[in-house]
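Colleague: just a sequence and a predicted model for now, questions to come.
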Amino acid sequence: MEFADSGDLDRQIKARAQDNFRYFQEHEALFLFLQLCLALDHIHSHKMLHRDIKGANVLLTSTGLIKLGDFGFSHQYDDTVSGVVANTFCGTPYYLAPEIWNNQRYSKKADVWSLGILLYEIVTLKRPFTATSMKGLMAKVLSGEYAPIPEKFSIQLRELVRVILAIDANERPGIRELFQIAYVKEGLKVFRQTVKKNTRIAEDVKEALISHVSEILSSESVPESRSGLVGQINLDVTFKGYVKKLGSGGGRSWKERYLQIARGVLILSDSETDQEGKALSLEQVQSACPVPFCTAKREFVFALNTIGGKSMWFQAESHKNMEMWIDAIHRGIGVS
């Protein structure tokens, strides 16, 4: 496969389109897609979203492997939906999921949608949805109608694109569910063998890739919608424990507090026995995510962001505990 050194996938797609639509071979397109899936699986396993998947962020190498770059949006802990729409993708958000256009809560499946848009571009060398205005683009995306994929590609690949580009996030598969699709699973097996035989790939990279693929192939299918419908509050989620909370008003003081989630409400108290804690409905919670050490100046800090644009920072007792808090909040608000 031809890769421009230090080039990116967006340039490769445009160059092929200008060269009389010189399509990728199906195995080339599939290998690009599988590597993107593996990268997203790694990101999602760390309780994060990428939120800026596009061809320009997919860096190509002469070994045939890709690198998914630009994690700027995934590290922003206080972003809003309007901010994402306004600032992502150089002002034209071709890759935004329908739920974001509809100003709804979004989950890891928003990244999967972006991945589907990119897969469509890889196989057609065109974008599925285009318009001359934001309003027009939104209408095109929400219609879910796009030009068919060339018949030179298999029915299985065309069906894969259709499944990923489901308008309803609840009908859209998560990354781990994608790996259970027979076409994808067989592709992973071939990809693993190809990586094993590639002498240009560094041994440590090769071992990490093979290990990741092998773990996926040996795992059972686990539904990713454990918390119910995307955006639906899950009253069954419970979690509690002591955390440290950053003081409001721009201060840098951290005070121990007792935090608990129960029956769709998040309660912050001075102690476990305090009966007069402050309650916040999970309906008002937009998201939760890690705060980088370089920003928080402390380890194990996570931010809880409200729909109103406010952010509260908490410090967990360990990295594992931080991930458990984020997971509980995400399950509670239906975006796990």
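Modeller: Noted; the coordinates are in hand. Numbering: from 1, shown residues only.
Colleague: all contacts plus neighbour counts: C-alpha atoms, from now on.
Modeller: Will do.
Colleague: ok, which stretches of this protein are helices?
Modeller: 9-18, 26-45, 81-87, 98-101, 109-124, 134-143, 155-164, 175-178, 182-197, 203-218, 293-296, 319-333 (DSSP state H).
Colleague: buried stuff in the second one?
Modeller: Right, the one you point to is helix 26-45. 28-41, 43-44 (16 or more other Cα atoms under 10 Å).
Colleague: one step back: quick one, which of the helices of the chain is nearest to D52?
Modeller: helix 109-124 (8.0 Å; Cα to Cα).
Colleague: what packs against that closest one?
Modeller: In terms of contacts (3 or more Cα pairs under 8 Å, 6 or more residues apart in numbering; DSSP states H and E), helix 109-124 is packed against helix 26-45, helix 155-164.
Colleague: put this beside the first:
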Amino acid sequence: MAGNVDLSSEYEMREQIGKGAFGAAFLVLHKETRKQYVLKRVRLAKQTNWQRNSTLQERDMVSKLQHPYIVPHVTSWITQGHTVNVVYGYCEKGDLATLMAKNNGTPFPEATLKLWLCQMLLALEYLQVQKVLHRDIKTGNIFLTAAGDVQLGDFGLATYRETEGDRPEDMNLVGTPHYMSPELLSQKGCSFKSDTWSLGCALYELTAQRPAFNAFNIHGLVTKIRRHRMAPLPPGYSAEWGGLVAL
């Protein structure tokens, strides 16, 4: 649950596992249960009003999301009025982008990719019911548990979406360029379909071990995405899977 009681003393710092412009992520150990979690700390002091509101919205949003394929929120608090602390479940095998790099080109089994796709589609279905747009689905934001299940995380760019009508904030280009949908790049706005497109790009990348769309500059990248220009998938996968992953 989200609260304002400082729970820092309940956790033992193990190591820093990530760092951003306004904060960092730490692997921590709960002193009583001896269970590992991830503590994300974000400083509000130097953020713009938009960034501050986004950080506080993320804290509130993740506290309400409960799904087996979304990284679980454990608790949160604000210290000294300017540092947001959020404790998340720990995915022992890290994110899929890092896992791909460690595998050094070794392909994932088709059965594994199908399992991950089903799990992510269930997560997206749940988010749509909750009226939540993730807006930054990519391999680096999909995490793998010790049991081999995937969980969607990092809701820093997420927003609520009540209807499919246009809103000013939906027209903003937010997210990671390689995963942006043609509609978003054409300034038609962000929708639940945009999240599905981004997931498709992630699955292509996991299959081919390379981005679905790549170019030397942003103009070339946008052109390829709009025209759906991507390289064929490597051999070794079924025609059924190839047809499913093709965007």
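Modeller: Cool, the structure landed. Since the structure is predicted, the reported quantities are computational estimates derived from the model, not experimental observations.
Colleague: TM-score them against each other, please.
Modeller: TM-score for the superposed chains, counting by TM-score structural alignment, normalised by the length of the second structure: 0.57, backed by 151 aligned residues with a Cα RMSD of 1.8 Å.
Colleague: okay if I get the helices of the first structure as JSON lines plus distance to S311 of the first structure?
Modeller: Output for these, formatted as JSON lines (distance: least, Cα to Cα, whole Å):
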{"stretch": "helix 9-18", "distance to S311 of the first structure": "35"}
{"stretch": "helix 26-45", "distance to S311 of the first structure": "22"}
{"stretch": "helix 81-87", "distance to S311 of the first structure": "14"}
{"stretch": "helix 98-101", "distance to S311 of the first structure": "20"}
{"stretch": "helix 109-124", "distance to S311 of the first structure": "22"}
{"stretch": "helix 134-143", "distance to S311 of the first structure": "28"}
{"stretch": "helix 155-164", "distance to S311 of the first structure": "32"}
{"stretch": "helix 175-178", "distance to S311 of the first structure": "28"}
{"stretch": "helix 182-197", "distance to S311 of the first structure": "39"}
{"stretch": "helix 203-218", "distance to S311 of the first structure": "35"}
{"stretch": "helix 293-296", "distance to S311 of the first structure": "13"}
{"stretch": "helix 319-333", "distance to S311 of the first structure": "14"}
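Colleague: so which of these is the most packed in?
Modeller: helix 109-124 (a mean of 24; mean count of other Cα atoms under 10 Å).
Colleague: which bit of the second structure covers that one?
Modeller: Matched against the second structure by TM-score structural alignment, helix 109-124 of the first structure falls on residues 193-208.
Colleague: hmm, F108 and T207 of the second structure touching each other?
Modeller: Yes: here T207 of the second structure reaches F108: they are 6.8 Å apart, a contact under Cα atoms under 8 Å.
Colleague: would you quantify the distance from the aligned partner of K14 of the first structure in the second structure to V38 of the second structure?
Modeller: Counting by TM-score structural alignment, K14 of the first structure lines up with A101 in the second structure. Separation of A101 of the second structure from V38 of the second structure (Cα to Cα, to the nearest Å): 22 Å.
Colleague: likewise L244 of the second structure?
Modeller: Distance, L244 of the second structure to V38 of the second structure, by Cα to Cα: 34 Å.
Colleague: repeat for R227 of the second structure
Modeller: From R227 of the second structure to V38 of the second structure the distance is 40 Å (Cα to Cα).
Colleague: swap in D136 of the second structure?
Modeller: Taking Cα to Cα, one finds D136 of the second structure at 20 Å from V38 of the second structure.
Colleague: now swap in I142 of the second structure and tell me
Modeller: 15 Å.
Colleague: repeat that for L27 of the second structure.
Modeller: As judged by Cα to Cα, L27 of the second structure and V38 of the second structure stand 5 Å apart.
Colleague: between the two, who's got more neighbours?
Modeller: It is V38, of L27 of the second structure and V38, that has more neighbours when counted by other Cα atoms under 10 Å, with 23 against 20.
Colleague: matching residues in the first structure for the helix or strand that contains that one?
Modeller: Secondary structure from DSSP states H and E places V38 of the second structure in strand 36-43. Under TM-score structural alignment, there is no match for strand 36-43 of the second structure anywhere in the first structure.
Colleague: that strand packs against which elements?
Modeller: strand 23-30, strand 83-89.
Colleague: is it possible to export these to CSV including distance to Q51 of the second structure?
Modeller: Listed next are these as CSV, based on distance: least, Cα to Cα, whole Å:
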stretch, distance to Q51 of the second structure
strand 23-30, 12
strand 83-89, 12
